[in-house]
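**Q** Structure for this input, please:
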Amino acid sequence: MSSRLALAPLSELASPSPEVGPADVDAEPVLAHEDDLPAHAPRTNTNTPHHTATAPQPTANAPAKSWVDPAALPAHAHATPVGGSAPAWVKALSYNTLMHYGVGPADAFGARVGRALRFTDVSVRPGAGAGGRLEATTTAEVAVTKHMLNGAGMLHGGCVAYLIDNCCSTPLVVLGLSTGTNGVGVTQALNILFHAPAPLGTTLQIVSTSIALGGRVMSARCEILDKDSGRTIASAFLSKMQPAKL
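**A** Model prediction:
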């Protein structure tokens, strides 16, 4: 197995993506060798064409099957290296979840924007709060292109909501994978504050951080920044839950 995902052909990208990640980032490969995986991590089925990750076999005491299992989703190649402290298998499965469940096929709503997202960092570390419980953070980038604008020539508020709903969900998936909990949910509430406009050509930096991950309810926060100026474009709070069934 290759230690790095193959680069996606440029022809598959619907819109130009910005150059992402500083040159000195020590990016991990997106896929890891199975010997490096913790006990609860899903294993790789090398008999499948894409070497997709498969979940461990259930035991008699295993909890009920989750409504969305990241390990059971098709593999999606990320076009650039992803930095950060999260294990490579966590980076891979969280991206698979975003692309399959969040972005969807090419004709899905907003898919052109979702497919242009590039993650530069996926990290898991002890949080600053009492007890030092784990906290997950993801950083993604995307350039504002013409089809993302409103009539005034600025980034559309609906596009901001789309980006936040998808990107702010990723640290919850990352944290869930890292702790053996399911962090995939449906959105209950999304509260967005719009701080500044973003014109054509702006490179957006989307930083999302987990807040809490419970048995069924979870929450995260997000900031969208102008990468070049550091100006805050929007900030948000996202609340999600795992449904009983769809």
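**Q** going forward, measure contacts and count neighbours with C-alpha atoms only.
**A** Will do.
**Q** got the contact list for the residue most central in space within the chain?
**A** Against the mean C-alpha coordinate of the chain, by CA atoms, centre = their mean, the closest residue is T170 at 3.5 Å. Contacts for T170 (CA atoms under 8 Å, 6 or more residues apart in numbering) come out as S94, Y95, L98, T138, S208.
**Q** Another sequence for comparison is provided below:
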Amino acid sequence: MSSSRLHTPTPAAGPSKLPQSAPKPWIDPAALPNDRAVTVESIAGNAPDYVKRLSCNTFYAYGVGADPAAFGYDVGRATKFVNISIERSMERAGRLEATTIAELTVTKHMLNGAGMLHGGCVTYLIDNTPLVVLGVFQNTNGVGVTQAMNVLFHAPAPLGSQLRIISTSISMGAACIVDKSTGRVVASAFLNKMQPQAAKL
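**A** Next up, the predicted model:
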């Protein structure tokens, strides 16, 4: 996508927090710490750098977390975003689309007993949503929790496979995991996200 197709509103002092009138967000990307291991300048795509930064902060600080003993920590930290883009061709119809592309190599701790990428690991990788990108770009809350996911497994991914996870926002969300070296689709999915409501006592 050409960056000339994207007209980016430039915040006066960088990214702002959600408007005061908005309900308290589940997670506010602007309140999360910067992940110093991420260099947004190395991430391709036409999304502004502040969108890339806050989207990566959300993935690593909220989605992966800081506890090395937590589920998926090693897999999440090994996942590297290589492209974050916003497509405005559907803006007249009242919506934007975002695409994130991340890459990682299948390592031993991602395998099942048959020596292939575990289905639970596939699901974890797919649950990387470009809705956060749209939320940051539009100054709304795009962070939610997964409500439903329908995964199709197409082919196994053995140890050493280099994976590319391509996620696109549509009316729900779609994701595809591809073997980078062969182009073979490993898995694809559609998923729904929702905004959780604070419990009322």
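**Q** how long is stretch 124-140 of the second structure from one end to the other?
**A** In stretch 124-140 of the second structure, first residue to last residue: 24 Å (CA to CA, to the nearest Å).
**Q** Pull out the buried residues from that stretch.
**A** Within stretch 124-140 of the second structure, the residues scored as buried using 16 or more other CA atoms under 10 Å are 125-137, 139-140.
**Q** go on, stretch 120-131 of the first structure?
**A** Under the neighbour-count rule (16+ other CA under 10 Å), stretch 120-131 of the first structure has T120, D121, V122, S123, V124 buried.
**Q** Take those residues and keep only those in strands.
**A** Among these, the ones falling in strands (DSSP state E) are T120, D121, V122, S123, V124.
**Q** Give me the nearest residue to the first one, chain neighbours excluded.
**A** On the basis of CA to CA, 6 or more residues apart in numbering, the spatially nearest residue to T120 of the first structure that is not a chain neighbour turns out to be V82, at 4.9 Å.
**Q** residues contacting the alignment partner in the second structure of the one you found?
**A** V82 of the first structure maps onto I43 in the second structure, with residues paired by TM-score structural alignment. By CA under 8 Å, 6+ apart, the contact set of I43 of the second structure is K52, F81, V82, N83, I84.
**Q** Export these as CSV, with columns for distance to A114 of the second structure.
**A** Output for the contacts of I43 of the second structure, formatted as CSV (distance: CA to CA, whole Å):
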residue, distance to A114 of the second structure
K52, 37
F81, 28
V82, 30
N83, 32
I84, 34
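**Q** which one of those residues sits closest to N112 of the second structure?
**A** F81 (24.7 Å; CA to CA).
**Q** Quick one: map that closest one onto the first structure.
**A** Match for F81 of the second structure (TM-score structural alignment): F119.
**Q** show me what contacts that match?
**A** V20, T80, V82, T138, T139, A140, E141 are the contacts of F119 of the first structure under CA under 8 Å, 6+ apart.
**Q** Helices - which of those land there?
**A** Using DSSP state H, no member of the contacts of F119 of the first structure falls within helices.
**Q** What lines up with Y62 of the second structure in the first structure?
**A** By TM-score structural alignment, Y62 of the second structure lines up with Y101 in the first structure.
**Q** Can you classify its match by secondary structure?
**A** When classified by DSSP: H, G, I helix; E, B strand; the rest coil, Y101 of the first structure comes out as helix.
**Q** where's it relative to S169 of the first structure, distance?
**A** For Y101 of the first structure relative to S169 of the first structure (CA to CA), the value is 11 Å.
**Q** same deal with C222 of the first structure?
**A** C222 of the first structure is 9 Å from S169 of the first structure, by CA to CA.
**Q** how about T10 of the second structure, secondary structure?
**A** Assignment for T10 of the second structure (three-state DSSP): coil.
**Q** Quick one: residues contacting it.
**A** So T10 of the second structure contacts nothing (CA under 8 Å, 6+ apart).
**Q** what about the match of Y62 of the second structure, how many neighbours?
**A** 15 (other CA atoms under 10 Å).
**Q** Please apply the same query to A66 of the second structure.
**A** 12.
**Q** Over to A196 of the first structure?
**A** By other CA under 10 Å, neighbour count at A196 of the first structure equals 14.
**Q** so who does the residue opposite it in the second structure once aligned touch?
**A** Superposed on the second structure with TM-score structural alignment, A196 of the first structure falls opposite A155. Contact analysis of A155 of the second structure by CA under 8 Å, 6+ apart lists R184, V185, V186, A187.
**Q** can I assume the first one is in contact with L163?
**A** Read it as R184 of the second structure. No - using CA atoms under 8 Å, R184 of the second structure is not in contact with L163; the gap is 9.8 Å.
**Q** Please say which of these two ends up with more neighbours.
**A** L163 (24 against 15).
**Q** wait, what's in contact with the residue lying closest to the more buried one once chain neighbours are set aside?
**A** For L163 of the second structure, ignoring the flanking residues on the chain, the nearest one in space by CA to CA, 6+ apart is D179 at 4.7 Å. Residues in contact with D179 of the second structure, defined by CA under 8 Å, 6+ apart, are A157, S161, Q162, L163, R164, V185, V186.
**Q** Equivalent analysis for L200 of the first structure, please.
**A** V144, T145, K146, L149, G153, M154, L155.
**Q** So it versus V144 of the first structure, what's the distance?
**A** Distance, L200 of the first structure to V144 of the first structure, using CA to CA: 5 Å.
**Q** joint contacts of the two?
**A** Contact with both L200 of the first structure and V144 is made by residues L155, according to CA under 8 Å, 6+ apart.
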